[in-house]
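just a sequence and a predicted model for now, questions to come.
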Amino acid sequence: MGSRGRRRIDEIGEESRRRILDAAEELFAERGAERTSFVDISERSGISRGSIPWHFTNKDGLVIAVVERAIDRAMAPERHRSPPPLAELLDDYAAWVRSDNSALLFMILTEAMTSTGAVHQRYQEFLAQRRDGLELWVRLQRPENVDPETAARQEHAFAVALNGALIGIHLQALIEPDGFDLDDALRSTATLFGRGLADVWETPPAPR
């Protein structure tokens, strides 16, 4: 098969994957993952039921892929300068929190917390990916005169704390959308963590 034929097959595969993800995201938001079957997704997407596990292995894999794509779409790094100001990142995060499908982030949390199976493992990987992205954002701003090994632990701790703050604000916004101003909360987060950024490299890590 020539290169043109291979490219066409790849394009068809990517289009099928996108249509499956679009349908799954809509259905998960409408009725939840547990009440959505591969048959439902096939009917909504127009893609054969057998193609879904070929792309995503099982429903766990599909759920995680839907969540990851939703976040990546909202906070796409190529839309920003490198590294972008924290406030700019959180503006994108606010837009995603307000979207119809942002509850997908928490949809599988209960199962992940009460199981030791595939969902638990994939959710761990998902959280680790989000922390890694924040940690990279911090590392890109590291001063040249800082020892990388010493800084790494502090940068990781900073990313964990920031990720936790965002998850907490997001959850409150979903449960009590009129209880506080989301933009004010995220602006305060950007200010507090922005002020603390310099301390990441000035404060020695605690002994283990």
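Yep, it's here.

contacts and neighbour counts: CA atoms only from here.
Will do.

so what does the helix or strand hosting residue 4 touch, helix or strand wise?
Using DSSP states H and E, residue 4 sits in helix 3-31. If you count contacts as 3 or more Cα pairs under 8 Å, 6 or more residues apart in numbering; DSSP states H and E, helix 3-31 packs onto helix 38-45, helix 59-74.

mind putting those helices into JSON lines with distance to residue 153?
Below are those laid out as JSON lines (distance: least, Cα to Cα, whole Å):
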{"stretch": "helix 38-45", "distance to residue 153": "42"}
{"stretch": "helix 59-74", "distance to residue 153": "25"}
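
so how far is residue 17 from residue 55?
Residue 55 sits 7 Å away from residue 17, going by Cα to Cα, to the nearest Å.

looking at these two, which one has more neighbours?
Shown here are residue 55 and residue 17; by other Cα atoms under 10 Å, residue 17 has more neighbours (18 against 15).

ranges for the helices of this structure?
3-31, 38-45, 51-56, 59-74, 86-97, 104-107, 109-114, 118-139, 148-175, 182-202 (DSSP state H).

give me the angle between the first one and helix 38-45.
Using axes from the mean of the first three to the mean of the last three Cα atoms, to 10 degrees, one finds that helix 3-31 and helix 38-45 are set 110 degrees apart in direction.

okay, now the one to match up with it:
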Amino acid sequence: MSELGLLPNCFSYTTVIGGYCKMGEIKKALYFLGKMLKSGLKPSVATYTMLIDGYCKSDNMDMAEDLFQKMITEGLVPDVVAYNTLMNGYGKKGHLHKAFELLDMMRSANVSPDTVTYNTLIHSLVMRGFVNEAKDLLDELIRRGFSLDVATFTSIIGGFSKKGNFEEAFLVWFYMSEHHVKPDVV
């Protein structure tokens, strides 16, 4: 690229870093982060989010959290995607208390949780066997008039079904249908 007189910018470095993170090549991603920093460019929230996701997927939650904190220390404001990425990592590891702490941090930082945020929390609860708690969260979201999608409902329906509680599963399905959320295959 530089042979052609083109210098990489933050976006191009972030794209390369994200590609390596998606492939599970965190060391190569860090190599390009180093090149980015040496060239005088600062990582963006998107750059950090890609690296956080890479660390979450490589089961290194300590580094993921360290990067999240470093982003804040450097004066960047994590967006909903950054929060959701770290939250998803915690949820998959079963660190539900950390996932819910992030929800509190989001609210304190005036970052509005979105459907992905709540789907992540609900799915994490269901995967750890806390289906009733996931349903309680769903009920709270419904009371608050939050926009929900099919993933919100199907996770809970699947959780109740796996526990043999088909009556609750049907009630959630019925509510979903009543609110014109089209079901998919559970």
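Everything's here; your move. This is a predicted model, so every value here is computed, not measured.

TM-score for these two?
Once superposed, the chains reach a TM-score of 0.32 (TM-score structural alignment, normalised by the length of the second structure), with 110 aligned residues with a Cα RMSD of 5.9 Å.

to residue 134 of the first structure, which of the helices and strands packed on helix 3-31 of the first structure lies closest?
helix 59-74 (12.8 Å; Cα to Cα).

packing partners of that closest one?
helix 3-31, helix 51-56, helix 86-97, helix 104-107, helix 118-139.

distance to residue 189 of the first structure for those - can I get that in TSV?
As requested, these are exported to TSV (distance: least, Cα to Cα, whole Å):
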stretch	distance to residue 189 of the first structure
helix 3-31	28
helix 51-56	35
helix 86-97	9
helix 104-107	20
helix 118-139	14
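
quick one: which of these is nearest residue 45 of the first structure?
Across those, closest to residue 45 of the first structure is helix 3-31 (Cα to Cα), at 5.3 Å.

so how far is that closest one off the chain centroid?
On the basis of Cα atoms, centre = their mean, to the nearest Å, helix 3-31 of the first structure sits 19 Å off its chain's mean C-alpha point.

which ones are touching residue 51 of the second structure?
Residues in contact with residue 51 of the second structure (Cα atoms under 8 Å, 6 or more residues apart in numbering) are 17-18, 21, 26, 29, 64, 67.

what does residue 159 of the second structure give?
Residue 159 of the second structure touches 126-127, 129, 131, 169, counting by Cα under 8 Å, 6+ apart.

now, of these, which are buried?
126-127, 131, 169 (16 or more other Cα atoms under 10 Å).

any chance of these in TSV, plus distance to residue 82 of the second structure?
As requested, those are exported to TSV (distance: Cα to Cα, whole Å):
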residue	distance to residue 82 of the second structure
126	22
127	22
131	26
169	32
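
and those residues, which two are furthest apart?
Largest separation among those by Cα to Cα: 127 and 169, giving 15.4 Å.

how about residue 114 of the first structure: what's its closest non-neighbour residue?
residue 120 (8.0 Å; Cα to Cα, 6 or more residues apart in numbering).

is it correct that the one you found is in contact with residue 111?
Yes. Under the criterion of Cα atoms under 8 Å, residue 120 of the first structure makes contact with residue 111 at 7.2 Å.

more crowded one of the two?
residue 120 (19 against 14).

residues touching that one, list them.
Taking Cα under 8 Å, 6+ apart, one finds 111-114 in contact with residue 120 of the first structure.

same question, residue 125 of the second structure
By Cα under 8 Å, 6+ apart, the residues touching residue 125 of the second structure are 91, 96, 131, 133-134.

cool, and residue 155 of the first structure?
135, 138-139, 200-201.

still on that earlier bit, for the contacts of residue 51 of the second structure, which one is nearest residue 120 of the second structure?
Nearest to residue 120 of the second structure out of these is residue 64 (Cα to Cα; 17.0 Å).

surely that closest one and residue 56 touch.
Yes. Counting by Cα under 8 Å, residue 64 of the second structure does reach residue 56; the two are 6.1 Å apart.

how close does residue 89 of the second structure get to residue 73 of the second structure?
Here residue 89 of the second structure is placed at a distance of 21 Å from residue 73 of the second structure (Cα to Cα).
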